[in-house]
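> Below are the sequence and a predicted model; questions follow.
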Amino acid sequence: MELSEGRPLDTEGRLEKEVRVYDLLDQLGITYWRTDHEAAGTMEDCNEIDRILDVLICKNLFLCNRQKTKFYMLMMPGDKPFKTKELSAQIHSARLSFAPEEYMEEYLDITPGSVSIMGLMNDTDNQVQLLVDEDVLQGEFLGCHPCINTSSLKLRTKDVFEKFLPAVHHEYMVVRLGQEEEK
């Protein structure tokens, strides 16, 4: 695995949704670095990718309420534990659970193992609320998939939150996870 700046020179054989990510980032003037790799479906798979990108890849969880009427994407550091009770209290939504994969595909055009903030570009009706752990905002860079888990991107955190999110018409809510461990 090696790190390359920008989009792949040849996009033949790549999924359309991946190429759309590169197109949008280029259109927005966002600098990014990319590495291609075997499918990374777990945080353990991402450890080697983290070393190549020299950044912590976020754990991205696709969640919903019990009625499946509200959907959330949670971005958090991969090494932080996730407790639904803690998050539910902060967003005032009882009974959070992992959303069924058909909603992930319908709203984000993403399959399990590829959940990424980049998928919000496909959520044109704003069905998914972005939740971001405060620690994600502290780093200069963040890592994510371009809607497919066989490539990973390194982007400036500031560019993601100040250029990308406004361009895809999404706002975010900051949450603080891991507080229970601090007590």
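Noted; the coordinates are in hand.

> going forward, measure contacts between C-alpha atoms and count neighbours the same way
Will do.

> which residue is nearest the middle of the chain?
Centroid-nearest residue in the chain: residue 116, 2.7 Å away (criterion: Cα atoms, centre = their mean).

> got a list of what that one touches?
60, 144, 145, 146, 147 (Cα atoms under 8 Å, 6 or more residues apart in numbering).

> What's the ChimeraX line that selects buried ones from these?
Selection of the buried residues among these in ChimeraX, burial being defined by 16 or more other Cα atoms under 10 Å:
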select :60,144,145,146,147
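
> Please compare the first structure with the one that follows:
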Amino acid sequence: MSNQPKTAEDLYHFLDELGIRHVTKHHEPVFTVAESVALRDEITGGHTKNLFVKDKKDRFFLLTVEENAVVDLKTVHTLIGAASKVSFGKPEKLMDYLGVIPGSVTVFGAINDTGHNVTFVLDKDLMQHDIINGHPLSNDATTSIGRDDLLRFLEATGHTPLVLKVTA
């Protein structure tokens, strides 16, 4: 039986312990990038889209890219070190590893990946923003964090993210 996934409150507490400044804005649940565009005027910085994918060897990757960026799923495996072309990971694995449901996928899910089953890939273009925004484990809020602090957060969860250009 898996442990209960961490909550947004657990995430905020973890960031506080690391001395990482973060700001969260609560809003109506958003399931798509299109729905979240209405929040742009209120929340500055790089807004993210997250793709949870796996290769044929069941190695999992979370690709975090700028919301409007295009990822070529036919070729991205050559960039991220996957053993084959990638396909989307199943919702059960998403919950097991990142503690989130589809529509709430986020780089902050790293806090739940205690078994280090997921490789986190941050797109180089996204990382040009000073502030990065992601769901705090649920899609009814957006948490803003500094780019360097995001890297520090991932390292603190035991993940060394790959910062690569994975978008077209």
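Yep, that arrived. The model shown is predicted, which means the values in this text are computed figures rather than measured ones.

> one step back: and the residue nearest to the centre of the first structure? What does it align with in the second structure?
Residue pairing (TM-score structural alignment): residue 116 of the first structure is matched to residue 106 of the second structure.

> next one: residue 26 of the first structure
Counting by TM-score structural alignment, the partner of residue 26 of the first structure is residue 16.

> what kind of secondary structure is the nearest residue to residue 88 of the second structure once chain neighbours are set aside in?
Spatial nearest neighbour of residue 88 of the second structure, chain neighbours left out: residue 53 (4.2 Å); criterion: Cα to Cα, 6 or more residues apart in numbering. Here residue 53 of the second structure is recorded as strand under DSSP: H, G, I helix; E, B strand; the rest coil.

> Neighbours of residue 53 of the second structure, how many?
Look at residue 53 of the second structure: counted by other Cα atoms under 10 Å, it has 23 neighbours.

> what's the counterpart of it in the first structure?
By TM-score structural alignment, residue 53 of the second structure lines up with residue 63.

> Which residue ranges of the second structure form helices?
Taking DSSP state H, the helices of the second structure run over residues 8-17, 33-36, 77-80, 91-98, 147-156.

> Quick one: average offset of the first one versus the first structure, please.
Pointing back at helix 8-17 of the second structure there. Taken against the first structure, helix 8-17 of the second structure registers an average deviation of 0.9 Å after superposition, with mean Cα distance after the TM-score superposition for the first structure.

> Same question for the fourth one.
Average distance, helix 91-98 of the second structure versus aligned residues of the first structure after superposition (mean Cα distance after the TM-score superposition for the first structure): 0.3 Å.

> outside of that helix, which residues touch it?
Taking Cα under 8 Å, 6+ apart as the rule, helix 91-98 of the second structure contacts 2, 5, 52, 100-102, 105, 109-115, 117-118.

> Narrow the residues you listed to just the buried residues.
Counted by 16+ other Cα under 10 Å, these give 5, 52, 100, 101, 105, 109, 110, 111, 112, 113, 117, 118 as buried.

> Looking at these, which are in strands?
Secondary structure defined by DSSP state E assigns 52, 118 of these to strands.

> wait, which of the buried ones among the contacts of helix 91-98 of the second structure is closest to residue 84 of the second structure?
residue 52 (14.9 Å; Cα to Cα).

> what number of residues lie near the closest residue to the closest one other than its chain neighbours?
Nearest residue to residue 52 of the second structure, sequence neighbours excluded (Cα to Cα, 6+ apart): residue 62, at 4.6 Å. Applying other Cα under 10 Å, we find 25 residues neighbouring residue 62 of the second structure.

> so residue 62 of the second structure makes contact with residue 120?
Yes - under the criterion of Cα atoms under 8 Å, residue 62 of the second structure is in contact with residue 120, at a separation of 4.9 Å.

> shared neighbours of those two, which are they?
With Cα under 8 Å, 6+ apart as the test, residue 62 of the second structure and residue 120 both reach residue 107.

> Can you find the partner of residue 156 of the first structure in the second structure?
In the second structure, residue 156 of the first structure lands on residue 146 (TM-score structural alignment).

> which ones are touching its match?
21, 22, 130, 131, 132.

> among these, which ones are buried?
By 16+ other Cα under 10 Å, the contacts of residue 146 of the second structure give 22, 131, 132 as buried.
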